[in-house]
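**Student:** next come a sequence and a model predicted from it.
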Amino acid sequence: MKRILLFVLGCFVGNPLVSLAQSDTLRLTLAQADAQFHQNNLQLMATKLGVDENKAYEYQAKLWNNPSLYVEQMPYNAQTMEVMPLRQRNSEQVVQVQQLLLLADKRNKQLAMARTGTELANDRFYDLLRTLNYQLRTTFYDLYYAQQALSVYEQEIGTLQQTVTLFQQQYDKGNIALKDLTRLKAYLFNLTTERQQLLRKLTDDQADLAVLLNASPSVTFQPVLENISALQPAVGQLNLNDLYKLAEENRYDLKAFRDQAIQEKQNLSLQKAMAVPDLSLQATYDRNAGYIPNYVGVGVGINLPVFNKNQGNIRAAAVRVQSSQQATDAYTIQVESDVRRAFQKVQQTDQLYRTFDQQFNGDFGRLIQGVTTNYRKQNIDVVEFLDFFDSYKSSQIQYNQLQNDRMQSLEELNFAVGTNLFTK
């Protein structure tokens, strides 16, 4: 256990706000989870390296082509029977240097494509950040409200277990009917089954949160919502057109489509430039093979664009430009649809939440205590008791789910527009 504690402390040393409630339980707020996520998430780290990789490609595109060197030496002079002769009168050496010069501004066009590739890698990184951050926050809320629901089941099961124990004793004495005791045990079993299903959900949420935070699977997270009453965003002040504009500015997946369209246009420009042949400059030194010794010459070489004018690649690039623009237009419509749907969900859940009487659960809680006391005194029958008991559980769980649905819808709207609209 000490080793687990030391490991957990080591994982969270960069975040002093995270505290340990027990040796393997972590209490953390949403802000602390966000900080831990940005610092330790492995997917983010891997994708960030992709940006650095594309910057390296961008640097490579800036470099000039290397010159080429050609050296020729006579290996054997048959007249003098010398191997590798070096004397001027009986040997021959040729030295050539070539340099390729890209014409039609090909180098700058390739550099522009590389820079757009870096932008695309950056878009992928920030879109992954948006997606994982959404998963983190929704999982955080799911786990928090699931733990709140679990406390309701624990309370009800504990109370009902005591009641069953008392009535088992009364049944053994012959004071109550078997059917009443059986009803109580059946309802207790039903509560235990529902609790077990909730525990499975909690296990999944815990595992997902551990992966997102790159934490040990042995750590149990206990989310803490600070100042829940302050989480009352002014949903009525949101404007759908403003949300569209925010999505245009902040959705990096949409920006990736636009950057892809830009890169396709750059590729079309490059393919047209590739139809222009490049120029090759050459300098030659020939020691004895020419009509004069120590010959020095310069030359220029260029391919003649007679048959291959890069027609196929230009045509394909033009098609890709059209395709990428259509894909961008289609995805823009999809983004607007996402924003509109998320906005409608926020309005619906927020309206339902604000119309709910939040004193209802407290009043119901006090009522059920009285009902339990009266049932143990046998002032009410088992049917009425279980009806109140089930109504209390349902109201608590439904109100808990209502709060979770509200927070989930707010996060879905944040996800749709690509930025946080509300106070954390």
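**Tutor:** Ah, there it is. Numbers count the residues shown, from 1 in each chain.

**Student:** drop to CA atoms for contacts and neighbour counts, all remaining ones
**Tutor:** Fine.

**Student:** what's the local residue count around Gln266?
**Tutor:** Neighbourhood size, Gln266 [other Cα atoms under 10 Å]: 21.

**Student:** wait, is it part of a strand?
**Tutor:** No: per DSSP: H, G, I helix; E, B strand; the rest coil, Gln266 lies outside any strand segment and is helix.

**Student:** how near is it to Val300?
**Tutor:** 29 Å (Cα to Cα, to the nearest Å).

**Student:** next: Gln93.
**Tutor:** Noted for Gln93: a distance of 21 Å to Val300, by Cα to Cα.

**Student:** the two - which one has more neighbours?
**Tutor:** Between Gln93 and Val300, counting by other Cα under 10 Å, Gln93 is the more crowded of the two (18 against 12).

**Student:** now do the host helix or strand of Ala121: which elements does it pack against?
**Tutor:** Element membership of Ala121 [criterion: DSSP states H and E] is helix 106-172. Helix 106-172 makes packing contacts with helix 30-40, helix 42-62, helix 178-213, strand 220-224, helix 252-274, helix 382-417 when contacts are defined by 3 or more Cα pairs under 8 Å, 6 or more residues apart in numbering; DSSP states H and E.

**Student:** dropping in the other structure now:
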Amino acid sequence: MSRPRIVSLFSVGLLLSWLSIFSPLSAQTPAQVNTTPIDTVRQSLPQLEQQFLERNFQLLAQRYQVDIADAAITQAGLRPNPNLWFQGNLYNPNTQKFLQYGAPSQADKDAGTYNSGYYAVQLQQVILLAGKRSKLVALAESNRSLAKLAFRDIMRTLHYQLYTTYANLYYDLQVVRLFDDELARQQRLLESYRIALRTGGVAPYEVTRLEVAIRDLQANSANYHTQIADEQATLRVLLRQPNKTFILPTELPALQTNLPALATALDSAQTNRPDIGLSQEQINNAQRSLALEKARRTPDLTTGVFFEKYGNAYNNFVGFQASMDLPIRNRNQGAIRSAETTLKSVTSGLENQQTIVQSDVLNAYDKLNTYYDQLNARPEGYLDRIQNISVEATKAYNARTIGLLDYLDKIRTYQQAQLNNINLLNNLYNTQQLLNYTTNTRFF
């Protein structure tokens, strides 16, 4: 058989094989990926968010911290318990009897001897002075506010992690599908080339060149598979899912292209960011702690009543008691100085935190503007023309009007264009979530 005849048959075979395996990328969705495990769970983002709120360990643990702070407020408002003291006769050596509390005889009374019946009772109550109890309650309420703000900050951070991980998984699965389709095409092309090689229809280097291209695709696909494994691990921790569960994202919200005004974003961040609230509440907490330490300079007053039977200046003695430490040496100086230093520290920390928040918002805003510019700079019909690169390259190569290297170069251009589009959409979504995170406001 002549060489032109071999080339003609080979071209027809390639054309038939390519027509049978070609499918447009535009019809692909993550739900179609055939590389996921059998126990796959299809989940939308709202479904995952609900599970996250119910199951996430860090959120549950921080909720308990709020409950603990509530209990501390109750404890701070309780008054000191009264103290009851009793003293009585255990053994009377005159009568050689134990626990003798009967009334003495008239003869003993006349003789001034009391061999039985002695006991004394004392009831005392500590009274907190200088408003210590109300200051303790105020400090406990501030601690509860700190716990609630910490809960909101954890919620904000974990929400951002959940949303971005879900989006990364969604778009990484699209990339894997892109590579899988290209691998299937090039592997079939490689098999056709190997058949043609045995008949002398192609050069050996062309088969090797195709094998190298397939290896490149497999390496790139493996990299994305490892990223997907990391994303699955992150979602399992966030949702406390069983290890065998593979979470398959179904869809993302429609892409929004409206950008809030920068002044609005900055104001929202200063108003809604829980870390700003934490810094402000830390100042309030330090002020209340300082007020409590100053109040502790005033000693507490202990009052009581005392009753003694047969043992004092006269029978059935009733007395009044009052005691207080003298604030001569210890006036709580060290604790007050420590509280004053803490107040100075947290006051300067608020200004620093406000600067950090402003920088975070500006950074997210600039990134989002960059990606919007990139999206808006695409010419009309750009995505359709990307798809046509693959279609036209396949037709030209099957018609043998271009060589293998030229064909692989066009396919590589098509793949890179598709990757750039997927990465742009992923970056846009994640940067929108970053702006939501930095402002703690749902703009998108």
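**Tutor:** That came through fine. Every value quoted in this text rests on a predicted model; they were computed, and no experiment measured them.

**Student:** and the TM-score between them?
**Tutor:** Scored against TM-score structural alignment, normalised by the length of structure 1, the superposed chains reach a TM-score of 0.91; 398 aligned residues with a Cα RMSD of 1.5 Å.

**Student:** ok so, going back, just say which of the helices and strands packed on helix 106-172 of structure 1 is most tucked in.
**Tutor:** Burial of these is given as mean neighbour count (mean count of other Cα atoms under 10 Å); helix 252-274 ranks first at a mean of 21.

**Student:** list the contacts of the residue most central in space within structure 2.
**Tutor:** What sits nearest the mean C-alpha location of structure 2, by Cα atoms, centre = their mean, is Leu158, with 2.5 Å. Going by Cα atoms under 8 Å, 6 or more residues apart in numbering, Leu158 of structure 2 touches Leu238.

**Student:** structure 1: which residue goes with that one?
**Tutor:** With TM-score structural alignment as the criterion, Leu158 of structure 2 lines up with Leu132 in structure 1.

**Student:** Leu26 of structure 1 belongs to a strand?
**Tutor:** Yes: counting by three-state DSSP, Leu26 of structure 1 falls inside a strand.

**Student:** tell me the contacts of it?
**Tutor:** Val18, Ser19, Leu20, Val219, Thr220, Phe221, Gln222.

**Student:** leaving out sequence neighbours, find the closest residue to the counterpart of Thr80 of structure 1 in structure 2.
**Tutor:** Matched by TM-score structural alignment, Thr80 of structure 1 corresponds to Thr95 in structure 2. Excluding the flanking residues, the one nearest Thr95 of structure 2 by Cα to Cα, 6 or more residues apart in numbering is Asn115, at 7.0 Å.

**Student:** tell me the contacts of the one you found?
**Tutor:** By Cα under 8 Å, 6+ apart, the contact list for Asn115 of structure 2 reads Asn92, Asn94, Thr95, Pro104, Asp108.

**Student:** what subset of those residues is buried?
**Tutor:** By neighbour count, with 16 or more other Cα atoms under 10 Å, the contacts of Asn115 of structure 2 hold Pro104 as buried.

**Student:** now tabulate the contacts of Asn115 of structure 2 in JSON lines and tack on secondary structure.
**Tutor:** Below are the contacts of Asn115 of structure 2 laid out as JSON lines (three-state DSSP):
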{"residue": "Asn92", "secondary structure": "strand"}
{"residue": "Asn94", "secondary structure": "coil"}
{"residue": "Thr95", "secondary structure": "coil"}
{"residue": "Pro104", "secondary structure": "coil"}
{"residue": "Asp108", "secondary structure": "helix"}
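
**Student:** and which of the contacts of Asn115 of structure 2 is nearest Glu293 of structure 2?
**Tutor:** Asn92 (50.1 Å; Cα to Cα).

**Student:** contacts only, for that closest one.
**Tutor:** Applying Cα under 8 Å, 6+ apart to Asn92 of structure 2 gives the contacts Phe98, Leu99, Gln100, Asn115, Ser116.

**Student:** surely the third one meets Asn89?
**Tutor:** So the one you mean is Gln100 of structure 2. Yes: under the criterion of Cα atoms under 8 Å, Gln100 of structure 2 makes contact with Asn89 at 6.8 Å.

**Student:** and the gap between the alignment partner in structure 1 of Ile276 of structure 2 and Phe388 of structure 1?
**Tutor:** For Ile276 of structure 2, the aligned residue in structure 1 is Leu254 (criterion: TM-score structural alignment). Distance, Leu254 of structure 1 to Phe388 of structure 1, by Cα to Cα: 52 Å.

**Student:** swap in Leu270 of structure 1?
**Tutor:** 76 Å.

**Student:** then Leu129 of structure 1?
**Tutor:** Leu129 of structure 1 is 46 Å from Phe388 of structure 1, where distance means Cα to Cα.

**Student:** likewise for Lys377 of structure 1?
**Tutor:** As for Lys377 of structure 1, its distance to Phe388 of structure 1 is 16 Å (criterion: Cα to Cα).

**Student:** do the same with Arg124 of structure 1
**Tutor:** Here the criterion is Cα to Cα. By it, Arg124 of structure 1 lies 53 Å from Phe388 of structure 1.

**Student:** what about the counterpart of Tyr145 of structure 1 in structure 2, how many neighbours?
**Tutor:** Counting by TM-score structural alignment, Tyr145 of structure 1 corresponds to Tyr171 in structure 2. Using other Cα under 10 Å, Tyr171 of structure 2 has 21 neighbouring residues.

**Student:** just to check, Tyr171 of structure 2 is in contact with Asn427?
**Tutor:** No: using Cα under 8 Å, Tyr171 of structure 2 makes no contact with Asn427, being 10.0 Å away.

**Student:** state the span of structure 2 onto which stretch 336-343 of structure 1 is aligned.
**Tutor:** Mapped onto structure 2 using TM-score structural alignment, stretch 336-343 of structure 1 spans residues 358-365.
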